[in-house]
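Student: Next one to model:
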Amino acid sequence: MTLHLLVTGATGFVGRAVCEQAARHGFSVKGALRVSRAVPSYVEPVVVGEINGATDWGGSLRDVNAVVHLAARVHVMRDTEADPISLFRAVNVEGTLNLARQAVENGVKRFVFISSVKVNGECTQSGRPFTEVDVFDPTDAYGKSKHEAEEGLRQIGLDSGMEVVIIRPPLVYGPGAKANFAALMHSVQRGMPLPLGAVHNQRSLVALDNLVDFIITCVTHTQAANQTFFVSDDCDLSTTELVRGLARAAGVSAHLLPVPVWALQAGATLLGKGDAVQRLCGNLQVNISKARSLLGWKPPISVDEGLRRAVAGTVEK
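Tutor: Reported below is the predicted structural model:
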């Protein structure tokens, strides 16, 4: 029997790859779009407009067995909005729960929600990665909105019987990645000296192909029902190791200056960029033992291959 899948955020960095992989698995794929635009032939486009508590999902959910909900108001580095939490809640909480309720009304069996490691916090102690049973500690508006959406989805699942699966990825990288990862990759490709040669932290990452494989697994695996999972490449890296890995993938030399972390932190604090240095120098690890044991899942590609694909898919500007 053909599985009918609705993917929100279908034209985004992760959504495009999910639609492509789902089609390869023989799924019938609908892609929810905010505005009409061209999509690959294997995606049936459905225009839903802005996503919030009033969105009418109507025919987009007709005959759908499962939903992968990727669309969200994402983390904004320098948010200038006067009340950012309200905007995050409108999309990430009210929009998500509205979609879930209409999914229930339309007989959807499984709802896969892409949340974030930020639900648990911004950093971990060395050697103590987050697990799914750890306490929640979101610190910014994005993380708080994802946590609230998770809680609401669990309740909807309990009340309705619709299976809810929650995935909390760390930083996702791959061809077309943007923001900090793209900036770091471009710096490495250009041979810029980077003061990151003495950063001995540990951070979990997830290659786009690994995340997409895990999402598809969570759509189909019976044991994924009503579970929460962390996902990663299962090979944590220091920032120094990440830069060296990107350099190898790009076929260039890594120009790393061994600046002590305390000096980086002091300089960043003076420049008002302490948060950026925390992301580069702090620990943020996740444990994927649950995904391995319950679902029998393991990352299909290595971190080296993930970095190679990320670099190969990037057009230098």
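Student: all contacts plus neighbour counts: C-alpha atoms, from now on.
Tutor: Will do.
Student: Counting by contacts, list what the top helix by length along the chain packs against.
Tutor: With secondary structure taken from DSSP state H, the chain has its longest helix at helix 141-160. Contacts defined by 3 or more C-alpha pairs under 8 Å, 6 or more residues apart in numbering; DSSP states H and E place helix 141-160 against helix 84-88, helix 96-105, strand 163-168.
Student: And it, how far out from the chain middle?
Tutor: 16 Å (C-alpha atoms, centre = their mean, to the nearest Å).
Student: Report the inter-axis angle for it versus helix 96-105.
Tutor: Using axes from the mean of the first three to the mean of the last three C-alpha atoms, to 10 degrees, the inter-axis angle of helix 141-160 relative to helix 96-105 is 20 degrees.
Student: Just want the angle from helix 141-160 to strand 163-168.
Tutor: Helix 141-160 and strand 163-168 meet at an angle of 160 degrees, taking the same axes, to 10 degrees as the criterion.
Student: For helix 141-160, buried residues please.
Tutor: Under the neighbour-count criterion of 16 or more other C-alpha atoms under 10 Å, helix 141-160 has 141-150, 152-154, 156-157 buried.
Student: Please give the structure of this sequence too, so both can be compared:
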Amino acid sequence: MEAPLIALTGASGFVGRHLLEDLRAHGFRVRVLLRRPIDQMLTADSALIGDLAQPSNLSRALEGVDAIVHSAGIAHAASGLPEVDYRTINTDATLRLAEAGARAGAKRFVFLSSVRAQSGPSAEGVLDESRQPEPTDAYGRSKLAAEERLAGLSIDCVSFRPVLVYGPGVKGNMAALLRLAKSPYPLPFAGLKARRSLLAVENLADAVRWSLSHPMRLSGAYLVADDTPLTLPEMLRAMRSGLGRPPRLWPVPEFLFGAGARLAGRTEILERLAGNLVVDCGALKRLGWRPRVASVEGLASLARSSGETEHADNSAIAPETSA
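Tutor: Presented below is the predicted three-dimensional model:
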């Protein structure tokens, strides 16, 4: 029996690359759908170039696929874009892709939405799917609108709302935190008490793969995260442990830390990494999914692998010496 064929968008991005590797490692055939040719090598079974905003391109791209995993879109980091651009790519193009998948006979559409479809960068209490969504920016609103429109289609549409994803190759705020952990200096974060749920990219890939094989209809939106939320100092301790270093954290009163962040114009980064955002993945767990990687171990592994990569890169360019 031939392995299921999965159409994957966003394979050149951080999450998409991991999804591609994970799906192929577990026996799925993968056809990557790319907007334009790319320089990097992708180990896919096939690849097609096309624009998701052009429906005429989709019939050939989705021919014979069993399911679609949609991880492409305008990322939250793409600041400064008008709201209509988020709606065009993150909402309208998503709906067209799912509709084309239904016409092509695909059985399931897996949409990588975001926790930002449900809340802002921080939230009081514990979030679950029963709370009324309250996105606070164009990115979150575009993801929520896509979820709502997918819910009306005949194809089984599963929307995952991941929290902050980390893993090898991560960029943005988590990459900035990793750079802090690698610095030799003591850091003034020991007094921060807010907790955040994080998501190892391995756990996200596992959830996507699990959803593709699940026998039941899964339509709906599901929060997805590692099991145990962490404070910012706990994240840094985990990373420095992976690097084989002591934590070297000292406390500064939180109100002073916040004032310093405001003066430096860094309030958004502080809110994203040091504000409360804890989610409950009970809905997904009741269906049988469990995260395999704990955040502490995952962050330590991320730091350790990044250090090994830097060492290998430095060794590769080391000058030759004569005897």
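Student: Fetch the TM-score of the aligned pair.
Tutor: Remark: TM-score between the superposed chains equals 0.91 [TM-score structural alignment, normalised by the length of the first structure]; 306 aligned residues with a C-alpha RMSD of 1.8 Å.
Student: Relative to residue 124 of the first structure, which of the helices and strands packed on helix 141-160 of the first structure is closest?
Tutor: Closest approach to residue 124 of the first structure among those (C-alpha to C-alpha): strand 163-168, 14.9 Å.
Student: my read: residue 207 of the first structure touches residue 176, true?
Tutor: No: in this structure residue 207 of the first structure lies outside contact range of residue 176 using C-alpha atoms under 8 Å: 11.7 Å.
Student: Looking at the two, which is more packed in?
Tutor: Ranked by neighbour count (other C-alpha atoms under 10 Å), residue 207 of the first structure and residue 176 place residue 207 first, with 28 against 15.
Student: Trace that one over to the second structure, please.
Tutor: Using TM-score structural alignment as the criterion, residue 207 of the first structure maps onto residue 200 of the second structure.
Student: now that we're looking at that match, which residues does it contact?
Tutor: For residue 200 of the second structure, the contacting residues are 165, 166, 167, 225, 226, 293, 294, 295, 298, by C-alpha atoms under 8 Å, 6 or more residues apart in numbering.
Student: Let me know the secondary structure of the spatially most central residue of the second structure.
Tutor: By C-alpha atoms, centre = their mean, the second structure has its centre lying nearest to residue 165, at 4.3 Å. At residue 165 of the second structure the chain is in strand, as set by DSSP: H, G, I helix; E, B strand; the rest coil.
Student: do residue 265 of the second structure as well
Tutor: coil.
Student: now residue 246 of the first structure
Tutor: At residue 246 of the first structure the chain is in helix, as set by three-state DSSP.
Student: For the second structure, which segments are assigned as strands?
Tutor: Secondary structure of the second structure (DSSP state E): strands at 5-9, 29-34, 46-49, 67-70, 108-112, 126-127, 156-162, 164-166, 195-196, 198-200, 220-224, 230-231, 278-279.
Student: Is it possible to get TSV of those strands that adds distance to residue 264 of the second structure?
Tutor: Formatted as TSV, those follow (distance: least, C-alpha to C-alpha, whole Å):
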stretch	distance to residue 264 of the second structure
strand 5-9	37
strand 29-34	39
strand 46-49	43
strand 67-70	37
strand 108-112	33
strand 126-127	30
strand 156-162	29
strand 164-166	23
strand 195-196	23
strand 198-200	26
strand 220-224	32
strand 230-231	22
strand 278-279	26
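Student: Let me know which of these is the nearest to residue 174 of the second structure.
Tutor: Per C-alpha to C-alpha, nearest to residue 174 of the second structure of these: strand 164-166, 6.7 Å.
Student: Mean neighbour count and distance to residue 186 of the first structure for the helices and strands packed on helix 141-160 of the first structure - can I get that in CSV?
Tutor: Compiled in CSV, these are given as follows (neighbours: other C-alpha atoms under 10 Å; distance: least, C-alpha to C-alpha, whole Å):
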stretch, mean neighbour count, distance to residue 186 of the first structure
helix 84-88, 17, 30
helix 96-105, 20, 34
strand 163-168, 24, 27
